[in-house]
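> I would like the atomic coordinates for the input below:
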Amino acid sequence: MTGTWYLVLSALLFTIGGVGLLVRRNPLVMFMCVELMLNAVNLTFVTFSRMLGDIGGQTVVFFVLVVAAVEVVVGLAIIVAIMRRRPGATADDIALLKG
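Next up is the predicted model:
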């Protein structure tokens, strides 16, 4: 099986994540869309790594997953703190982040 289908799937997932990020205002949904976009890029890296027979793409994916895990911990903590303080908060409520 060629890598074309994986690249098409990756482009589709990235597009869905990008549209969701631009359209939705709920911070949690926006956060999930960013994660979907990161996974689409990871799929692209692994596909090209497999097609070219190089381990470099898979190494990059490992580091991207480590950074994504840290992003999930910090980002989700911030989102949960904001949602507890104001349950109907949207992405437009930037004033909540002032100290």
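> all contacts plus neighbour counts: C-alpha atoms, from now on.
Fine.
> can you point me to the longest helix in this protein?
The single longest helix within the chain, with elements called by DSSP state H, is helix 56-85.
> and that helix, what's buried?
By 16 or more other C-alpha atoms under 10 Å, the buried positions in helix 56-85 come out as 57, 58, 61, 64, 68, 75, 79, 82.
> go ahead and confirm the last one touches residue 96.
It stands for residue 82. Yes. Between residue 82 and residue 96 there is a contact under C-alpha atoms under 8 Å: 7.3 Å.
> spatially central residue for the chain, please.
residue 35 (1.9 Å; C-alpha atoms, centre = their mean).
> I'd like the structure of this one too, to check against the first:
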Amino acid sequence: MYGLITSRNMVRALMCLELILNAVNINFVTFSDFFDSRQLKGDIFSIFVIAIAAAEAAIGLAIVSAIYRNRKSTRINQSNLLNK
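Alright, predicted model coming up:
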């Protein structure tokens, strides 16, 4: 969470977001096994989160590369996309 808030680089912020989603997946699997190991609800939900995170990473990196092509910078504080 700290890395996502304090990061000034867009790629680093996306990487920190992926780490947060992986931590959530570990919690889903652990608590699913801890409370009821016969049901696979947490395991299945973590697979959905992994799939959504992969799509989010692909779209996020595409947006970052488009911003870099236009602005020549991936710094968050330098990219004011509303004032063009």
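> coming back round to it: export the buried residues of helix 56-85 of the first structure to TSV and tack on distance to residue 10 of the first structure?
Converted to TSV, the buried residues of helix 56-85 of the first structure look like this (distance: C-alpha to C-alpha, whole Å):
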residue	distance to residue 10 of the first structure
57	15
58	15
61	14
64	16
68	17
75	24
79	27
82	32
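> now, which of these sits nearest residue 12 of the first structure?
If you rank those by distance to residue 12 of the first structure using C-alpha to C-alpha, residue 61 comes first, at 18.8 Å.
> contacts only, for that closest one.
Contacts here follow C-alpha atoms under 8 Å, 6 or more residues apart in numbering; on that basis residue 61 of the first structure touches 42, 45, 46.
> which of those residues still touch in the second structure?
Here is what carries over to the second structure from the contacts of residue 61 of the first structure, by both residues aligned by TM-score structural alignment, their matches' C-alpha atoms under 8 Å: 42, 45, 46.
> name the nearest of those relative to residue 88 of the first structure.
For these, the nearest to residue 88 of the first structure is residue 42 (32.6 Å; C-alpha to C-alpha).
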